[in-house]
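*Asks:* structure for the following, please:
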Amino acid sequence: MDYQNTIAFAKELDSTDKLRDFRKQFFIPQHNNKDAVYFNGNSLGLQPKSTIDYLNQELEDWAALGVLGHANARNPWVNYHESLAEPLSRITGALPTEVVAMNQLTVNLHLLLATFYRPTRERFKIICEAKAFPSDQYALESQVKLHGLSPSDAIIEVHPKEGENIIQTDDILKVIDEHGSSTAVVLFGGVNYYTGQVFDMPAITYAAHKFGAYAGFDLAHAAGNIQLQLHDWQIDFACWCSYKYLNSGPGGVAGAFVHEKHAANKELPRLAGWWGTSKKNRFQMHPQFDPIPTAEGWQVSNAPILSMAAHKAALAIFDKAGMEALLIKSKQLTKFLFYILRDINEKHHRKVIQLITPQNAHGCQVSLFMLEQGREIFEALIDHGVIADWREPNVIRLAPVPLYNSFEEVWTFGNIIQTILNK
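*Replies:* All right, here's what the predicted structure looks like:
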């Protein structure tokens, strides 16, 4: 496609966008009585207008039924989480029995590591990305220490080459080859939170398995953003949050994936809780834990119904839109954004914006390293009603998401930066 840096061209793209009406299903933050340009869905997705109806139904049933709502609510609470498995499986490329909505992301990561990180004298290392999201770093360090090991010995971080911003797949595979025989787990983010780089999950998984290590992924920035085929890629375990691209509310209920080859193995060790035990025996209060032979067997507590109601509202929108259509529009939005940013550099006859997101491996998120006036430009964007994200030292993170962002908003963002630089 021959792109043009004009509002007319952006509006033409919007006129042919098959998903354009989905924007009407979300509340858009306001700035000076107009819709803000909300490019922060990588931190917190917008609220679906239907969320309040889903929540109100559960609040009404709670008010009318009290504890009887567990069995008699219109959506009985005792098995409420089961209704989320199929829509989550479509988003993650998994079997419904391999996914479960539960807890928070880092809680789920700890629960999964309790099963899959079982270090021995010969096999004790964890290979991960350097500068992963801090919560992952804290989780890995604490897990290693719980086993009486030193993080400096057990945690192997893969860094970008000097002078580069992203980690090349070949460098990841090289580290796995070097440490594979002593590695227990390879754990990466599906998408790096800072750069927006999508990691080659199938290649990483294959390399880990070649040495007998488990492969796991933090999909916080991947779920609802990029194509996932967790089952077919033979990934062992994964977890994610729901408040970013999945639009399920601040601190919304998270999710977990356990491949069926492990989920059906009731002998796997785990940190057990009563909601993960056999449904037939759960309320008989047996002292012996009998794990459900699906991903549900990693549950520890009963479902947070109000949080799950918000999650259910958002997943219904994903089902209506379809992941295939969302992925197509996502690529179109980011291609247009890349074009706009390159055009800004060309018009200034010098590079004022450095793209640190790889153009051949990305989702919705595009990260810009501002070479000039970074903080001033970010603050000016706020003044003009653009809600983006700032990361030190000079990075602006943007996420034009296909459910509610438009091509005109991408053009508007670029035009604001152009106006600021012209001054």
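
*Asks:* only C-alpha atoms from now on, for both contacts and neighbour counts.
*Replies:* OK.

*Asks:* following the helix or strand that contains E379, which helix or strand shows up next?
*Replies:* Counting by DSSP states H and E, the secondary-structure element that holds E379 is helix 374-383. With elements assigned by DSSP H and E, the helix or strand that comes after helix 374-383 is strand 386-387.

*Asks:* circling back: what does the helix holding E379 rub up against?
*Replies:* I387, A388, W390, N394, V395, I396, F413, I416, I417, I420 (C-alpha atoms under 8 Å, 6 or more residues apart in numbering).

*Asks:* which of the residues you listed fall within helices?
*Replies:* F413, I416, I417, I420 (DSSP state H).

*Asks:* what's around F407, how many residues?
*Replies:* 26 (other C-alpha atoms under 10 Å).

*Asks:* show me the contacts for it.
*Replies:* A10, K11, L13, D14, L333, F336.

*Asks:* just the buried members of the ones in helices among the contacts of helix 374-383?
*Replies:* Buried members of the ones in helices among the contacts of helix 374-383, counted by 16 or more other C-alpha atoms under 10 Å: F413, I416, I417.

*Asks:* out of the residues you listed, which comes closest to L55?
*Replies:* F413 (34.3 Å; C-alpha to C-alpha).

*Asks:* look up how far E409 lies from the closest residue to that closest one other than its chain neighbours.
*Replies:* The shortest distance from F413 to any non-neighbouring residue, by C-alpha to C-alpha, 6 or more residues apart in numbering, is to V386 (7.2 Å). Noted for V386: a distance of 9 Å to E409, by C-alpha to C-alpha, to the nearest Å.

*Asks:* what residues sit buried inside the helix or strand encompassing L337?
*Replies:* If you go by DSSP H and E, L337 is part of helix 323-347. Along helix 323-347, these residues count as buried under the neighbour rule (16+ other C-alpha under 10 Å): 323, 326-327, 329-334, 336-344.

*Asks:* so I127, which state does it fall into?
*Replies:* Secondary structure, DSSP: H, G, I helix; E, B strand; the rest coil: I127 is strand.

*Asks:* contacts only, for it.
*Replies:* Going by C-alpha under 8 Å, 6+ apart, I127 touches I155, I156, E157, V158, I176, T183, V185, V186, L187.

*Asks:* also this sequence, please, to line up against the first:
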Amino acid sequence: VIRKSDGSVLPIARGYQPPKADNLGQVVVPGALVSCNLDAVGICNPVLGSRTIVLSAKPLLLPDTDTIQQRLLVIVMDYSACRYPATMNQTTVRTIFLGRKGDGSGGIAQRYTQCSYGKFNLNTTAFKVITAKSTVPCTDVAVKQCADWRIAQDGDARAKAVLGEKEFSSFTHYAYIIPGNMSNSQCAWKGLAYLPGQQIWLKSTTYSVSRWSTVMQEALHNYGGLWHSWENGVEYEDYSTAMGSGVACPNAPELAYLDWATPAPGGDRIDSNLLPAGTALTFSLPATYLSPDGNYLRIVPDWLPSYRTNVDAKNLYIAVRVNKGGDSSMTLYYANKLNIHEVNAIMVRQYVYSDRKVSFVTAAAPQSRTNLTAYKLVVYGGSWVSTDILRIHVCRYQSSLTECPS
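*Replies:* You can find the predicted model right below:
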């Protein structure tokens, strides 16, 4: 899609693939500034053979690592003319997002603040919910094809009519909630978002708008850089994070990417120089819910031949997860243990919107020893040294596990 200056989006003609580089050799990246010819029905339809010129080589929407106060407009879609009336009222939606008191001390707003340590918040004063009853003729594009761009166009048009252009443009982000009885065959998703962007789409269902982690996943997509989290080679299968299928805060590599947390002292780059073979390093890690300070380790296994290739080079992230705070609903498979994730080592910052494929590797209990054979690394879960602070040790070997302490 192409986003216009007023925040609305235009669909690109089906089948069109933008070039990897423009006619001058500049790489075309998501978020770049472009122009486009519109056809008679308002779809961006580039002319075959036309020249492509990147007007701004730098993406216009970069991940925001400063404290965020999101100004969110929630638009409850009402397609009564198509026999799909709104199935959620404004009071219910407001409670879901801001909690029973309506002040952000509960609901989704509370989880945003908890998971981000206060760096990602809903602006409760600016927050607004409206119901958008479509006044345009019923179209299959919206209600049968569930085209996100058309739903957004319908919602935006009605919102602007109710609020006016100035107030509509004062919001930084927009959420569209579709009717519950439109949620099954037409819309085969739990939530949608632009990555990067300003818009998300949710259903009037328990697993969608009523599940804070689903909403958080879509919201974080908007800020770019975070895709879905994997486990056992399956996308979404990581239940230790909202970016997978978990009811939990982001995992360690996601926290690191967002700049919401910092590594333990001496734990930012544990490579072959810092960790000679047969030796061990010791750290005390607080559970991620406790503090953003010093709550993870980053292992850089440059001792592996595979680390020299862009595809196979991976870093490991180690953090302690406890089912309290924002992680209170985390399942016991992950909770009260060390969580170990891997992520592509090359695609960190230079590929801003590419999928680095964050993947859960394993969970290690206290008083345990885990041999990560693919990395020739041993991770020891030690003892709890204080409330939800765990001592851990790491050791690498060249040939055999016996090179490390037993």
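
*Asks:* can you calculate the TM-score here?
*Replies:* After superposition, the two chains reach a TM-score of 0.25 (TM-score structural alignment, normalised by the length of the second structure), with 166 aligned residues with a C-alpha RMSD of 6.8 Å.

*Asks:* picking that back up, please narrow the contacts of I127 of the first structure to those residing in strands.
*Replies:* I155, I156, E157, V158, T183, V185, V186, L187 (DSSP state E).

*Asks:* possible to save these as JSON lines with distance to V37 of the first structure?
*Replies:* Shown next, in JSON lines, are those (distance: C-alpha to C-alpha, whole Å):
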{"residue": "I155", "distance to V37 of the first structure": "40"}
{"residue": "I156", "distance to V37 of the first structure": "40"}
{"residue": "E157", "distance to V37 of the first structure": "36"}
{"residue": "V158", "distance to V37 of the first structure": "35"}
{"residue": "T183", "distance to V37 of the first structure": "45"}
{"residue": "V185", "distance to V37 of the first structure": "40"}
{"residue": "V186", "distance to V37 of the first structure": "38"}
{"residue": "L187", "distance to V37 of the first structure": "34"}
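
*Asks:* nearest to Y214 of the first structure, of those?
*Replies:* When those are compared against Y214 of the first structure (criterion: C-alpha to C-alpha), the nearest one is V185, at 4.7 Å.

*Asks:* the closest one and L109 of the first structure: what is the separation?
*Replies:* Counting by C-alpha to C-alpha, the gap from V185 of the first structure to L109 of the first structure is 12 Å.

*Asks:* more neighbours, those two?
*Replies:* Of the pair V185 of the first structure and L109, V185 is the one with more neighbours under other C-alpha under 10 Å, namely 27 against 23.

*Asks:* can you pull out the strands in the stretch 1-150 of the first structure?
*Replies:* 30-31, 34-35, 37-38, 99-101, 125-129 (DSSP state E, counting those that start in this stretch).

*Asks:* chain neighbours aside, what residue packs nearest to L10 of the second structure?
*Replies:* Excluding the flanking residues, the one nearest L10 of the second structure by C-alpha to C-alpha, 6+ apart is I2, at 5.2 Å.

*Asks:* surely that neighbour meets W149?
*Replies:* No: here I2 of the second structure does not reach W149: they are 10.3 Å apart, not a contact under C-alpha atoms under 8 Å.

*Asks:* now do the SS call for C115 of the second structure.
*Replies:* Applying three-state DSSP: C115 of the second structure is helix.

*Asks:* and for it, the neighbour number?
*Replies:* 24.

*Asks:* for I96 of the second structure, see how far away it is.
*Replies:* Distance from C115 of the second structure to I96 of the second structure, by C-alpha to C-alpha: 17 Å.

*Asks:* same deal with A193 of the second structure?
*Replies:* 19 Å.

*Asks:* and after whichever strand in the second structure runs longest, which helix or strand comes next?
*Replies:* Criterion DSSP E: the longest strand present in the second structure is strand 377-386. Next helix or strand after strand 377-386 of the second structure toward the C-terminus (DSSP H and E): strand 389-396.

*Asks:* what helices or strands is that next one leaning on?
*Replies:* strand 280-286, strand 377-386 (3 or more C-alpha pairs under 8 Å, 6 or more residues apart in numbering; DSSP states H and E).

*Asks:* need these in JSON lines (columns: distance to K203 of the second structure and mean neighbour count).
*Replies:* What follows is those, written out as JSON lines (distance: least, C-alpha to C-alpha, whole Å; neighbours: other C-alpha atoms under 10 Å):
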{"stretch": "strand 280-286", "distance to K203 of the second structure": "36", "mean neighbour count": "20"}
{"stretch": "strand 377-386", "distance to K203 of the second structure": "41", "mean neighbour count": "18"}
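
*Asks:* in TSV, list the ones you listed along with distance to H221 of the second structure.
*Replies:* Shown next, in TSV, are those (distance: least, C-alpha to C-alpha, whole Å):
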stretch	distance to H221 of the second structure
strand 280-286	27
strand 377-386	32
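
*Asks:* closest to K128 of the second structure out of those?
*Replies:* strand 280-286 (36.8 Å).

*Asks:* quick check: end-to-end length of stretch 366-381 of the first structure?
*Replies:* 16 Å.

*Asks:* so which bits of it are buried?
*Replies:* Neighbour count says stretch 366-381 of the first structure has V366, S367, L368, F369, M370, G374, R375, I377, F378, L381 buried, by 16+ other C-alpha under 10 Å.
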